[in-house]
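> quick one: sequence plus predicted model below, questions after.
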Amino acid sequence: MMRAALLRVSAAASACAALTGVAACGSDDAPAAFPPAATAAPGSGTPVRDSAKLSAALLAAPDLPGAFAAVPPRDDTDDTAVPPAALTDPADCARLLTPIATQWPGSAASASVQFAGPSFATIDIDAASYLDTALAQAFDALQAQVRRCATYTGDDAGVHIDYRTAPLAQPPAGDASSAFTLTATSDGLTLTSATSLVQVGNTLVQVVVTAPEEVDPGVLTDLTAAQVRKLRG
């Protein structure tokens, strides 16, 4: 269960079930109304083609607030190392918060980093760089996925989970940006992920802050701004 707390919320329902007695919260009954999706800016025509270079442009532990430590990269080929994501209904909603390159294949390069902090808090950052011809499609698809999955359910080893997305007000970032929250609630306990989707040139980056409590939007704002600065180099 603890290992699942270090994964994206698409697999974090295991941690939600494990957090009994740690945090309690609720959710609104009606789905939130999303504003119109952000429009991608024209690409620069020069996507990043080296995944190692893109990885080096992501935030590192010294760039983060508080006592966050890098989590060793997951070996997705080892079925015993990572628990499977909870099944969702609709099934397609399980893709939410998975790496951008997984949600929209065909990137020229991709990279991701994960960090674990106190009280089950995690920070996940991933990026994918696209040719001009795929850039706007990828950005649109990521936002459409969030809107399609305003409310959905999941099941993790017999534990029922309710998922909900909602728009999140954030300052403009990069060349185009959008933000939302995703909550995974089970037995009255919730994990919340505050997420920003940002375009920087031909690169799309996803910054996710997850905690068993409401995430301070200012933390996501600062992390996103720092990540944009680093990508711009």
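All right, it came through fine. Numbers count the residues shown, from 1 in each chain.
> contacts, neighbours, all on C-alpha from now
Will do.
> what about the helices in the chain?
Using DSSP state H, the helices of the chain run over 13-18, 51-56, 100-103, 132-148, 217-232.
> centre of the chain to the longest one, how far?
Okay, so that is helix 132-148. 14 Å (Cα atoms, centre = their mean, to the nearest Å).
> also stretch 201-215?
Stretch 201-215 has its C-alpha centroid displaced from the chain centroid by 5 Å (Cα atoms, centre = their mean).
> now stretch 71-80
Its chain's C-alpha centre and that of stretch 71-80 lie 18 Å apart, by Cα atoms, centre = their mean.
> first-to-last residue distance for that stretch?
17 Å (Cα to Cα, to the nearest Å).
> and it, what's buried?
If you call a residue buried by 16 or more other Cα atoms under 10 Å, then stretch 71-80 has these buried ones: V71.
> circling back: what's the closest of the helices of the chain to F68?
For F68, the closest of the helices of the chain is helix 217-232, at 12.7 Å, according to Cα to Cα.
> packing partners for the closest one?
For helix 217-232, the packing partners by 3 or more Cα pairs under 8 Å, 6 or more residues apart in numbering; DSSP states H and E come out as strand 189-200, strand 203-211.
> I'd like these as CSV, with mean neighbour count and distance to S110 appended.
Putting these into CSV (neighbours: other Cα atoms under 10 Å; distance: least, Cα to Cα, whole Å) gives the following:
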stretch, mean neighbour count, distance to S110
strand 189-200, 26, 14
strand 203-211, 26, 9
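> second one coming, line it up with the first:
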Amino acid sequence: MPRWMEPVAAAPGTGNVVRDPARLSAGLLAATDLPGDFAVVPSREESDGPAVPAAALTNPPDCARVLSPIADQWPGSAAAASVQFAGPSFATIDIDAASYADTALAPAFDAVQSQFRRCTSYSGDDAGIRIEYRTTLLEQPPAGDVSTAFTVTASSEGLTLTSATSFVQVGNTLVQVVVTAPEVVDPGVLSDLTAAQVRKLRG
């Protein structure tokens, strides 16, 4: 298991802040950019179905923020966007991005990074079912201006769900790519998706 190294420092901002959520959304990967048979999951605003349940309570409580959208973890973004895809065998891909002014960029990067580094072992409760979470470093090729990656493993009643995650800075935009599956996620799948996402954000 890779050991946590020193935190990664954010790169200087370029000053090119995305302020239009639609423009930022257009910079995220689409279903046609993904491998295999993945389809976009409608957002709560677009769907007539029931709202997505709130995140399970965790101990410590603050660890419930791990894997939540960047803009929720560090408010004050100039624009934010997200997309979720569902694939075969209960696999999902979640991508979210938030663009920040130069002065807020490093604090946002540090806040998100410190969140998942701090929550290396925590528990949760979902409708009376106990869930054990473990967060570990994930070795990935460099991406964007600066990047880091980690894996969150959720185990409950003999079932395990793995979320392989990359956290990347591209100019003044921070992006999080999460591949979740009920088995170990191939690190190459995450690195390929991350590289494709960086290319698309750079236009």
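Thanks, I have it. Bear in mind the structure is a predicted one, so any value in this text is a computation, not a measurement.
> follow-up on the earlier one: CSV for the helices and strands packed on helix 217-232 of the first structure, including distance to A128 of the first structure?
As requested, those are exported to CSV (distance: least, Cα to Cα, whole Å):
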stretch, distance to A128 of the first structure
strand 189-200, 10
strand 203-211, 5
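> for T133 of the first structure, find the nearest of the ones you listed.
Closest to T133 of the first structure of those is strand 203-211 (Cα to Cα; 12.7 Å).
> so the closest one aligns onto which residues of the second structure?
Aligning strand 203-211 of the first structure against the second structure (TM-score structural alignment) gives residues 173-181.
> that stretch vs the first structure, average distance?
By mean Cα distance after the TM-score superposition for the first structure, the fitted stretch 173-181 of the second structure averages 0.2 Å away from its aligned residues in the first structure.
> and the helices of the first structure, which is most packed in?
The highest mean neighbour count among the helices of the first structure, using mean count of other Cα atoms under 10 Å, belongs to helix 13-18: a mean of 25.
> against which helices or strands is that helix packed?
With contacts taken as 3+ Cα pairs under 8 Å, 6+ apart, helix 13-18 of the first structure sits against strand 176-186, strand 189-200.
> how about that helix, aligned to which bit of the second structure?
Going by TM-score structural alignment, helix 13-18 of the first structure sits over no part of the second structure.
> swap in stretch 122-141 of the first structure?
Against the second structure, stretch 122-141 of the first structure falls on residues 92-111 (TM-score structural alignment).
> now the end-to-end length of that stretch.
Start-to-end, stretch 92-111 of the second structure (Cα to Cα) is 25 Å.
> contacts for stretch 89-109 of the first structure next, please.
8-10, 47-51, 54, 85-88, 110, 112, 126-131, 138, 141-142, 145-146, 148-149, 152-154, 204-206, 208 (Cα atoms under 8 Å, 6 or more residues apart in numbering).
> out of the helices of the first structure, which gets nearest to P36 of the first structure?
Of all the helices of the first structure, helix 132-148 comes closest under Cα to Cα, at 9.6 Å.
> could you check the angle strand 189-200 makes with the closest one?
In terms of direction (axes from the mean of the first three to the mean of the last three Cα atoms, to 10 degrees), helix 132-148 of the first structure departs from strand 189-200 by 160 degrees.
> grab the nearest non-local neighbour of the residue mapped onto K230 of the first structure from the second structure.
Under the alignment (TM-score structural alignment), K230 of the first structure pairs with K200 of the second structure. Among residues not flanking K200 of the second structure along the chain, G27 sits closest, at 5.8 Å (Cα to Cα, 6 or more residues apart in numbering).
> show me what contacts the one you found?
Contact analysis of G27 of the second structure by Cα under 8 Å, 6+ apart lists Q197, K200, L201, G203.
> so what's the last one up against?
This points to G203 of the second structure. By Cα under 8 Å, 6+ apart, the contact set of G203 of the second structure is G27.
> and D76 of the first structure, how close does it get to L231 of the first structure?
Counting by Cα to Cα, the gap from D76 of the first structure to L231 of the first structure is 26 Å.
> hang on, I meant D187 of the first structure
The gap separating D187 of the first structure from L231 of the first structure is 40 Å, by Cα to Cα.
> and for A60 of the first structure?
According to Cα to Cα, A60 of the first structure stands 12 Å off from L231 of the first structure.
> ditto for K53 of the first structure
When distance is defined by Cα to Cα, K53 of the first structure is 10 Å away from L231 of the first structure.
> what does G218 of the first structure give?
Distance of G218 of the first structure to L231 of the first structure, computed by Cα to Cα: 20 Å.
> now the residue nearest the centre of the second structure: closest residue in space that isn't a chain neighbour?
In the second structure, the residue lying closest to the centroid (Cα atoms, centre = their mean) is Q176, at 3.4 Å. Nearest residue to Q176 of the second structure, sequence neighbours excluded (Cα to Cα, 6+ apart): F167, at 4.6 Å.
> neighbours around the aligned residue in the second structure for D89 of the first structure, how many?
Aligned by TM-score structural alignment, D89 of the first structure pairs with N59 of the second structure. Using other Cα atoms under 10 Å, N59 of the second structure has 14 neighbouring residues.
> for the one 4 residues further on, same thing?
In terms of burial, C63 of the second structure registers 21 neighbours under the definition other Cα under 10 Å.
> residue range for stretch 147-163 of the second structure in the first structure?
Counting by TM-score structural alignment, stretch 147-163 of the second structure corresponds to 177-193 in the first structure.
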